[in-house]
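In: got a sequence here, can you model it:
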Amino acid sequence: MNMAEQDAAQQLDLADELLEVLPNLLQRLRADVPLDADPQSLEPEWRDIAELRATRGQFRLLGILVRQERCTMQDLAEQLAVTPPTATAMVKRLFAQGYIERLRDEQDWRVVWVRPTERGKKAITLYNQVRRAALQKRLGQLNDEELERLRAVLPVLKHLSEVRL
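Out: Predicted coordinates:
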């Protein structure tokens, strides 16, 4: 096996490992969000989290809106890497649940803006706080060397997430 083939094989192995580890970590963080079995016994904010927790895409959509304050349907579809009808279905569900609102553009009535409601903002804020705390607890289980190695790889992972193909 020549050097190029070895590099390609190592990259394939690394890709396989990343594709296994990263989704598992994110899934574990979602699972770490504490929820009672009976949604009626939960505080209203926790009911919102339980309701939203059903689909990761809804959290992603709402998170985008909270960060950007508002988006058009086309922008949301592009950022979520889904088709416009899929984004529309997600928006309809979140709208019906009271997490987002739709507004017509003042200059161009064909354009529909979507933005989070206060309920949506609170739900995302609480969810992110709980996930951050869960990740912090997991990080607390690492030794100093593991933490340093993780810090060193973060810029690489960030760059990898920003690479356009």
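
In: going by C-alpha atoms from here, please, whenever you check contacts or count neighbours.
Out: OK.

In: now the strands for the protein?
Out: For the chain, the strands identified by DSSP state E occupy 71-72, 100-104, 112-116, in order along the chain.

In: and the shortest one, what does it pack onto?
Out: By that I understand strand 71-72. Packed against strand 71-72, as judged by 3 or more CA pairs under 8 Å, 6 or more residues apart in numbering; DSSP states H and E, are the following elements: strand 112-116.

In: the strand it packs on packs against which elements?
Out: Short answer (3+ CA pairs under 8 Å, 6+ apart): strand 112-116 packs on helix 56-68, strand 71-72, helix 73-80, strand 100-104.

In: buried sites along it?
Out: 113-116 (16 or more other CA atoms under 10 Å).

In: I have a second one here; can you model it like the first so I can compare?
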Amino acid sequence: MTDAPKSSLNEDYSPVFQDIARFRQLIFDSLLKPHNVTMSQGFVLVQLFRENGLRQADIAQRMQVAPVTTSKLIDKLEAQGYVERRSDPEDRRSNRIWATDRGLAIVKTMTRTVRDIDQIANEGLSDAEFATVIKALTVMRKNLQKAAAQR
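Out: As a prediction, this is how the structure comes out:
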């Protein structure tokens, strides 16, 4: 007798992983609403916090989205004073994106927000349970990254 296939759907056929990501995004966006920053925009800022002056194409590649999507995110961040575009001195057809002081400061707020969301999400889990969850999710992420790279 074989076991039933493993699935990310729970008993009501709701996709657990997608629900977790969706709820995290809803909470993140609501907590950062006063700063007018979304999770997607925050990802751009985090990339610039790690390496300021990236090309738009580099940000798109890191986010694994189309360059037009990144361009729209950068437009919104630029309008709010979080980033600025500068011509790439090595390639005039390309822009480099620089986080402003205001943009770098909001990354610290976002980091605190993620920690707050983690605390909400992880409530009731022992340290051992949490370690098991992280280990399993890390394996799943690696499996999915490998499969995505083959497509």
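
In: find the nearest non-adjacent residue to the spatially most central residue of structure 2, please.
Out: When structure 2 is reduced to its mean C-alpha position, the closest residue under CA atoms, centre = their mean turns out to be F43, at 4.6 Å. Spatial nearest neighbour of F43 of structure 2, excluding adjacent residues (CA to CA, 6 or more residues apart in numbering): M63 at 7.7 Å.

In: count of neighbours near the one you found?
Out: 16 (other CA atoms under 10 Å).

In: show me what it aligns to in structure 1.
Out: Taking TM-score structural alignment for the superposition, M63 of structure 2 sits opposite L80 in structure 1.

In: you'd agree that match is up against F59?
Out: No: using CA atoms under 8 Å, L80 of structure 1 is not in contact with F59; the gap is 10.8 Å.

In: circling back to that earlier point, in JSON lines: the helices and strands packed on strand 112-116 of structure 1, plus distance to T88 of structure 1.
Out: What follows is these, written out as JSON lines (distance: least, CA to CA, whole Å):
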{"stretch": "helix 56-68", "distance to T88 of structure 1": "11"}
{"stretch": "strand 71-72", "distance to T88 of structure 1": "10"}
{"stretch": "helix 73-80", "distance to T88 of structure 1": "7"}
{"stretch": "strand 100-104", "distance to T88 of structure 1": "11"}
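
In: residue range for stretch 126-136 of structure 1 in structure 2?
Out: Per the alignment by TM-score structural alignment, stretch 126-136 of structure 1 matches residues 109-119 in structure 2.

In: return the distance of the matching stretch from the chain's centre.
Out: 13 Å (CA atoms, centre = their mean, to the nearest Å).

In: quick one: buried residues of that stretch?
Out: 110, 113-114, 117.

In: JSON lines for those, including distance to D3 of structure 2?
Out: What follows is the buried residues of stretch 109-119 of structure 2, written out as JSON lines (distance: CA to CA, whole Å):
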{"residue": "M110", "distance to D3 of structure 2": "42"}
{"residue": "T113", "distance to D3 of structure 2": "40"}
{"residue": "V114", "distance to D3 of structure 2": "37"}
{"residue": "I117", "distance to D3 of structure 2": "35"}
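
In: from the residues you listed, pick the one nearest G103 of structure 2.
Out: Using CA to CA, M110 is the member of the buried residues of stretch 109-119 of structure 2 that sits closest to G103 of structure 2, with 10.6 Å.

In: thought that closest one was touching F43?
Out: No: if you go by CA under 8 Å, M110 of structure 2 and F43 don't touch, sitting 9.7 Å apart.

In: counting contacts, what elements does the longest helix seen in structure 1 pack onto?
Out: With secondary structure taken from DSSP state H, structure 1 has its longest helix at helix 3-31. Using 3+ CA pairs under 8 Å, 6+ apart, the elements in contact with helix 3-31 of structure 1 are helix 118-139.
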